[in-house]
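Enquirer: Next one to model:
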Amino acid sequence: MTASVPTVHTPLFYVVDDDQDDCLFVKMALSHHYRPSVVRTFQDGPSLLTHLTHLLDGRLPDLLVLDLDMPLLTGFELLTFLKQNSEYKTIPIVVVTGWEQRETMERCLALGASAYLPKKIVYHKPSATVDCLRPYWNSLGHQPLSSAQLLDVQDLPNN
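Expert: Here you go, the predicted model:
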């Protein structure tokens, strides 16, 4: 009788952003801090949905990083669709966007985002992206991060 060897779960990340530089930046940050991992990038919502509906990776991603300002389907539309669909609502979604208004953050969290990071924080402190994901990752994504764990909300304008 042979002992069963536990399988190692390689993290699978999806990054959805129409800006190729932003995709590359987030991909490099995730790949650097989570080794080994698989990071897939998508330029728009329809390409992500095609990949998800056909389950081309054989499973759902462990985490989806989402921009809001995209063509075809906005990040808000994509977030709403994913969180209202029983097949995808358990995917943790981190919004990484150039939109810095408190209202936008609150709307994303109300729609079901697990975390929200303005791009200026990500670019000025690249480790912030990974640091904000660490508590999520340690808890296997069962609890969304509180806004206090994401960023100092005092840095966001009220309008």
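Enquirer: can we go C-alpha only for contacts and neighbour counts from here?
Expert: Will do.
Enquirer: Can you point out the buried residues in the helix or strand containing His51?
Expert: Assigned by DSSP states H and E, His51 belongs to helix 45-53. Residues of helix 45-53 classed as buried: Gly45, Leu48, Leu52 (neighbour count, 16 or more other CA atoms under 10 Å).
Enquirer: ok, and the closest non-adjacent residue to the second one?
Expert: Okay, so that is Leu48. Nearest residue to Leu48, sequence neighbours excluded (CA to CA, 6 or more residues apart in numbering): Phe42, at 5.9 Å.
Enquirer: Which parts of this protein are helices?
Expert: With DSSP state H as the criterion, the chain has helices at 20-33, 45-53, 75-84, 102-111, 119-124, 127-138, 147-150.
Enquirer: Please identify the most buried of the ones you listed.
Expert: helix 75-84 (a mean of 18; mean count of other CA atoms under 10 Å).
Enquirer: one more to line up against the first:
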Amino acid sequence: MNILLIEDDQIEVLKFKRTIDSLEADHEIAISENGEEALRYLEELSGLPDIILLDLNMPKMSGLEFLSILKQDSRFKYLPTIILTTSINRNDLLSCYEIGIAGYILKPLKYNEYMERIRCLLTYWTNNELIKP
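Expert: Below you'll find the predicted structure:
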């Protein structure tokens, strides 16, 4: 799968890459540090990522702002976008689903739990008919 990870915390990026490496899966990962960078990346890309993993708390443009712009664009609105965040704010959760996300995953503190959640997430989306060629 082609994955776009939108995350400003470099430790979280390293944790995600380490998890992907441990799964020994053949996933391509593109990283954007904020929503503005991610929108530029999508505009310049010849194809589309299979899924987007999006943090909510980022500089320049929040995850919610990015999501609102993404889902208003006919080219991108059906891209499965999964929130990967530490926010337990119920309003964030509801706002994201209203805009049109495919999932909302809390980042656990323990690495083993994080790794298991990412493994389950990627297993599901690897088998999902929406992204199969």
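Enquirer: Just give the TM-score of the two.
Expert: Superposed pair, TM-score by TM-score structural alignment, normalised by the length of structure 2: 0.86. Supporting alignment: 130 aligned residues with a CA RMSD of 1.9 Å.
Enquirer: still on that earlier bit, would you mind stating the distance between the residue nearest to Leu48 of structure 1 and Asp21 of structure 1?
Expert: Separation of Phe42 of structure 1 from Asp21 of structure 1 (CA to CA, to the nearest Å): 12 Å.
Enquirer: Pull the number of nearby residues for the alignment partner in structure 2 of Val96 of structure 1.
Expert: Aligned counterpart of Val96 of structure 1 in structure 2: Leu84 (TM-score structural alignment). Residues within reach of Leu84 of structure 2, counting by other CA atoms under 10 Å, total 21.
Enquirer: rewinding a little: looks like the residue nearest to Leu48 of structure 1 contacts Val15 (just checking).
Expert: Yes: counting by CA atoms under 8 Å, Phe42 of structure 1 does reach Val15; the two are 6.2 Å apart.
Enquirer: and the two? which has more neighbours close in?
Expert: Using other CA under 10 Å as the criterion, Phe42 of structure 1 and Val15 rank with Val15 on top: 27 against 19.
Enquirer: what about the counterpart of Glu98 of structure 2 in structure 1, distance to Gly141 of structure 1?
Expert: Under the alignment (TM-score structural alignment), Glu98 of structure 2 pairs with Ala110 in structure 1. Distance of Ala110 of structure 1 to Gly141 of structure 1, given as CA to CA: 17 Å.
Enquirer: cool, Leu48 of structure 1 as well?
Expert: Distance from Leu48 of structure 1 to Gly141 of structure 1, by CA to CA: 20 Å.
Enquirer: who are the neighbours in contact with the most centrally placed residue in structure 2?
Expert: With distances taken as CA atoms, centre = their mean, the residue of structure 2 nearest its centroid is Leu53 (0.4 Å). Residues in contact with Leu53 of structure 2, defined by CA atoms under 8 Å, 6 or more residues apart in numbering, are Ile3, Leu4, Leu5, Ile6, Thr81, Ile82, Ile83, Leu84.
Enquirer: for those residues, which one is nearest Ile69 of structure 2?
Expert: Thr81 (12.5 Å; CA to CA).
Enquirer: Go ahead and confirm that closest one touches Leu54.
Expert: Yes: between Thr81 of structure 2 and Leu54 there is a contact under CA under 8 Å: 7.0 Å.
Enquirer: For the equivalent of the residue nearest to Leu48 of structure 1 over in structure 2, give its distance to Lys110 of structure 2.
Expert: In structure 2, the residue matched to Phe42 of structure 1 (TM-score structural alignment) is Ser32. Using CA to CA, we find Ser32 of structure 2 at a distance of 24 Å from Lys110 of structure 2.
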